[in-house]
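Engineer: Need a 3D model of the following:
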Amino acid sequence: MHFKALAVLSYGALVAAWFPGEDRGIISSDGVDLFNRSSSDVSGKRWLPAGKIRGVNVGSLFVVEPWMMSNTWAKMGCGGVKSEFDCVLKLGQAAANTAFKGHWDTWVTQADLQEMISYGINTIRIPVGYWMKEDLVYADSEHFPQGGLTYLTRLCGWASDLGMYIIMDLHAAPGAQQPHNAFTGQDAPSAGFYVDYQFERALKFLEWMANLIHTNNNYRNVGMLELVNEPIQNSGNVGSMRSTYYPNAFSRIRAAERKLNIGAYDLLHIQMMNQKWGSGDPTQYLSDNWFAAYDDHRYLKWANIGDVSQSNYISTSCRDDRGGNTPTIVGEWSLSVPDNVEWTSGWDPRTQQDFYKKWFAAQIISYEKQQGWTFWSWKTELGDYRWDYQAAVKAGVIPKNLDSVYNMGVC
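Structural biologist: Reported below is the predicted structural model:
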């Protein structure tokens, strides 16, 4: 990978970015070998062995998307409502807190992480909502579960102990970055994020999270902080996000790190959706993109690629160029196909395992031409492995030895 060399006077000499895949000696500005640094020392990062980011999202853990877990959602008392906001409003704060704590305690466990490791997964992407910092919530008008930070800290500690790389993703922004979408935590009638006072709330979240990552040992393997997941596409609203929010986020995160005297080798990567996402060039107004990273979401299910056929899906994925902004991680993708064909005989996952195995291979071969990938998602209650990494491995569609995809002759 290559990074644009920019002068960062406040951090001294330029250094190599912190990503999985570094297999050389990593020496910090204070002369300490970071690769061998004790995990009890919160001032340093733990580096992964050589290789690309190969990961999964822990979807619907801290930002519930009811379509993924309708049975659990109903058992929580949230059946019939569309988002976390609506569920808390329905149940009341105390009852909702109890229901969500039960969910956080069981949806992704330490055993899940150990299973991921056994499948060659080295990274988790954790979607979170701004309400994780509870004092940002407007008590008179916003309704979100409380107490999630304890479980986030536990998850990051488990993952760090296992040597996993962690991407922390601001998945749900103040005011909602998309209308009528549960991944924002609410069923908002319009995208209200793109105004200064909502940007300010998000910036306070990012400062707080950066400080937490650098001062709490459980977060020692969080190497990347994403500024906002899937901002609205093809809209004039996102111009203010690029011109105001992104530069201010860089400034505020770096200021928080500077206040903690974080060394140049230990800076967080700051991640934005890449230009291919459709909300503009994220670097347009940045004066400094050192330690920047980019997120690309690639769902052929909703892409206009012409012929909807198995051969076209595989050939499209084999030649798919997700580059442009560098380094890019394909942070969301799946094996799902268009709604109107997904359960027809030619696409039925119960009989078409060979196709889905080849299509999985074609996708990761292309995505590993970039920095790597994180599949959406680790688990669901859909009974459909096309969205469920754990189930796809058990179905024999995703190999436990991920390197084996390069020997399949798919591309």
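Engineer: Going by C-alpha atoms from here, please, whenever you check contacts or count neighbours.
Structural biologist: OK.
Engineer: Which strand or helix spans I117?
Structural biologist: Remark: I117 resides in helix 110-118, with elements defined by DSSP states H and E.
Engineer: ugh, wrong one, I meant W359
Structural biologist: W359 belongs to helix 353-367 when assigned by DSSP H and E.
Engineer: gap between that helix and the chain center?
Structural biologist: Distance, stretch centre to chain centre, for helix 353-367: 21 Å (C-alpha atoms, centre = their mean, to the nearest Å).
Engineer: if we can go back for a sec, got the buried residues for the helix holding I117?
Structural biologist: 113, 116-117 (16 or more other C-alpha atoms under 10 Å).
Engineer: you'd agree F144 is in a helix?
Structural biologist: No. Assigned with DSSP: H, G, I helix; E, B strand; the rest coil, F144 falls outside any helix and is coil.
Engineer: which stretches of the stretch 151-300 of the chain form strands?
Structural biologist: Assigned by DSSP state E, counting those that start in this stretch, the stretch 151-300 of the chain shows strands spanning 165-172, 222-226, 269-273, 292-298.
Engineer: mind checking which of those strands is nearest N97?
Structural biologist: Proximity to N97 (C-alpha to C-alpha) singles out strand 165-172 among those, at 18.5 Å.
Engineer: For the closest one, name the packing helices and strands.
Structural biologist: Here strand 165-172 touches strand 123-129, helix 148-161, strand 222-226, going by 3 or more C-alpha pairs under 8 Å, 6 or more residues apart in numbering; DSSP states H and E.
Engineer: quick revisit: let me see the residues that make contact with the helix holding W359.
Structural biologist: Residues from elsewhere that reach helix 353-367, judged by C-alpha atoms under 8 Å, 6 or more residues apart in numbering: 310, 313-315, 317-322, 329-330, 335, 349, 372-373, 395-398, 405-406, 408, 410-411.
Engineer: Quick one: end-to-end length of stretch 155-175, please.
Structural biologist: Taking C-alpha to C-alpha, to the nearest Å, stretch 155-175 runs 27 Å from one end to the other.
Engineer: next up, for comparison:
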Amino acid sequence: MPRISLAFAAALACAAAVSAAGPASLDADGVYRGVNLGGWLVLESWLSPSVFAKHGVAAGAGEWQFCEKVGRDQCGPALQEHWDTWLTEAHIATLAEAGLQYARIPLGYWIVDRNSTEPLPAGGWWYLERAVGWLKSHGMRAVLDLHGAPGSQNGHDNSGRTGDIQWPRPGNVNRTVAVLAEIARRVVAWDASGNASMAGAVAGIEVLNEPWTPAVGGPVTYDLLRDFYVRAYDAVREQGFNGTIWVSDGFAGSGPWVGVLAPPQYTDVLLDSHLYHAFGGPTTNMTAWDTVRFVCDQDGPGVAGRTDADWVVVGEWSNAVTKRNPPGGRLQGGAASWLRAMLVAQLGAWDGSFAGGPGRGAGPGKGSFFWNFRTETGEAGWDLLMLLDQAGAPPQLSTAALSEFEFSC
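Structural biologist: Here you go, the predicted model:
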């Protein structure tokens, strides 16, 4: 998840999108109700600054730069404590008890393809397997998200390497396709193994997170992405993976993706839009409660208006706004009430259940994944576990279970 200045409205500008025959699975609400497990297998220093400080690595560095500083062979061992403690089974249990049924897990390509010249850590796949097992044991499923691709698709730390965007080079694109095929092969092997703790635990694979397209002044062209998405889809399906396949809108809304991966040749495709209020746009100078009203009056209709998009999922969103976020630490005053209303309003905006909307899951919006499950610094707008602990979120997050006393648009 990048920290950028981005006009929120740009992501809602177009009303047509990837067509699909429908997701292979939805939760009991008829929508995706999920959370991101960010900052774990792909480092982001703003989420866990102590890890960087402990090893003398500058804030904002990607995992590549982190491991350059620590040492290639020392990096995996240095990160084991973080891998063991940033995400625990207790965290998964709490999220499951709150009614969440999906977790989106950011991955770097090096988890399956770490070559001899790259200063990246080994050992992450074992931790991923353990987490997927935890999810299944608590009634949740995973979406595996390729957050970091070879060469970096956006130049930000969340891609694994800050600096130049080199992903568009043919060798890097080809390598990304191979990485996705390998991830799919391993997931299918889990399903075929008969291991009850793993089989069926992965609901979807996202082929590339947040490519830096012309919509945000980036060099990753729509033509390149269209071709890559088709190749990635074919590579994943050829391994026998039958779950959903997610493609990013690249912050461009739906327009560039009209007719891409359309049925009947392509099925179970989701267009992933990341919709934040923290990076500028029309809510920049609004009060907290006016931002909630904007969610009700503008965000919900914006997603529901994508009439040519059969399935849109908001793979990242948060309660953070451009200004007037609560200070870190315990929530004070009326902060919990506003945060709770903001969260409930967005849940309804992203799944169509807002006032006057098409109804839960009935329109293009098929649910969402909150970013993030936790922060080290207690930033309530980004920390779902903190919100749950301090009444900044309802105790039950499935839409069907939301109390009649919760905020309603």
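Engineer: TM-score for this pair?
Structural biologist: Overlay of the two chains. TM-score (TM-score structural alignment, normalised by the length of structure 2): 0.80; 356 aligned residues with a C-alpha RMSD of 2.4 Å.
Engineer: follow-up on the earlier one: want to throw the helices and strands packed on strand 165-172 of structure 1 into JSON lines with distance to H269 of structure 1?
Structural biologist: Formatted as JSON lines, those follow (distance: least, C-alpha to C-alpha, whole Å):
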{"stretch": "strand 123-129", "distance to H269 of structure 1": "13"}
{"stretch": "helix 148-161", "distance to H269 of structure 1": "17"}
{"stretch": "strand 222-226", "distance to H269 of structure 1": "4"}
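Engineer: Figure out the length between the terminal residues of stretch 378-396 of structure 2.
Structural biologist: 21 Å.
Engineer: ditto for stretch 379-394 of structure 1
Structural biologist: Taking C-alpha to C-alpha, stretch 379-394 of structure 1 runs 12 Å from one end to the other.
Engineer: For V187 of structure 2, grab the count of nearby residues.
Structural biologist: 24 (other C-alpha atoms under 10 Å).
Engineer: measure the nearest residue to it once chain neighbours are set aside to Q101 of structure 2 for me?
Structural biologist: Setting aside the residues directly before and after it, V187 of structure 2 is nearest to V202 in space (C-alpha to C-alpha, 6 or more residues apart in numbering), at 7.2 Å. As judged by C-alpha to C-alpha, V202 of structure 2 and Q101 of structure 2 stand 12 Å apart.
Engineer: Same question for M386 of structure 2.
Structural biologist: According to C-alpha to C-alpha, M386 of structure 2 and Q101 of structure 2 sit 18 Å apart.
Engineer: Check the alignment and tell me where G99 of structure 2 lands in structure 1.
Structural biologist: Counting by TM-score structural alignment, G99 of structure 2 corresponds to G120 in structure 1.
Engineer: Tell me the secondary structure at that match.
Structural biologist: Applying three-state DSSP: G120 of structure 1 is coil.
Engineer: Distance to W208 of structure 1 added to the strands of the stretch 151-300 of structure 1, as CSV?
Structural biologist: Below are the strands of the stretch 151-300 of structure 1 laid out as CSV (distance: least, C-alpha to C-alpha, whole Å):
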stretch, distance to W208 of structure 1
strand 165-172, 12
strand 222-226, 11
strand 269-273, 14
strand 292-298, 19
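Engineer: okay, these in TSV with mean neighbour count and distance to Q93 of structure 1 next?
Structural biologist: What follows is the strands of the stretch 151-300 of structure 1, written out as TSV (neighbours: other C-alpha atoms under 10 Å; distance: least, C-alpha to C-alpha, whole Å):
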stretch	mean neighbour count	distance to Q93 of structure 1
strand 165-172	24	19
strand 222-226	25	28
strand 269-273	25	33
strand 292-298	23	34
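Engineer: For E381 of structure 1, which of these is the nearest?
Structural biologist: The nearest among those, by C-alpha to C-alpha, is strand 165-172 at 20.7 Å.
Engineer: which residues are in contact with that closest one?
Structural biologist: Contact with strand 165-172 of structure 1 is made by 20, 47-48, 63, 122-130, 156, 159, 183-185, 221-230, as judged by C-alpha under 8 Å, 6+ apart.
Engineer: cool, stretch 121-129 of structure 1 as well?
Structural biologist: 48, 53-63, 116, 163-173, 184-185, 331, 374.
Engineer: what number of residues lie near Q352 of structure 1?
Structural biologist: For Q352 of structure 1, using other C-alpha under 10 Å, the count is 14.
Engineer: quick one: stretch 220-233 of structure 2 aligns where in structure 1?
Structural biologist: Using TM-score structural alignment, stretch 220-233 of structure 2 pairs with 237-250 in structure 1.
Engineer: any idea how far the matching stretch is from the chain center?
Structural biologist: With C-alpha atoms, centre = their mean, you get 20 Å for stretch 237-250 of structure 1.
Engineer: Give me the spatial nearest neighbour of the alignment partner in structure 1 of V312 of structure 2, chain neighbours excluded.
Structural biologist: Mapped onto structure 1 by TM-score structural alignment, V312 of structure 2 lines up with T328. Excluding its sequence neighbours, the residue lying closest to T328 of structure 1 (C-alpha to C-alpha, 6+ apart) is Y294, at 4.5 Å.
Engineer: Quick check: the one you found touching I329?
Structural biologist: Yes. The criterion here is C-alpha atoms under 8 Å, and Y294 of structure 1 meets it with I329 at 6.3 Å.
Engineer: Could you check how far the aligned partner of A278 of structure 2 in structure 1 is from D281 of structure 1?
Structural biologist: Per TM-score structural alignment, the equivalent position to A278 of structure 2 in structure 1 is K301. In this view, K301 of structure 1 and D281 of structure 1 are 24 Å apart by C-alpha to C-alpha.
Engineer: try S70 of structure 1
Structural biologist: With C-alpha to C-alpha as the criterion, S70 of structure 1 and D281 of structure 1 are 36 Å apart.
Engineer: cool, N312 of structure 1 as well?
Structural biologist: Counting by C-alpha to C-alpha, the gap from N312 of structure 1 to D281 of structure 1 is 29 Å.
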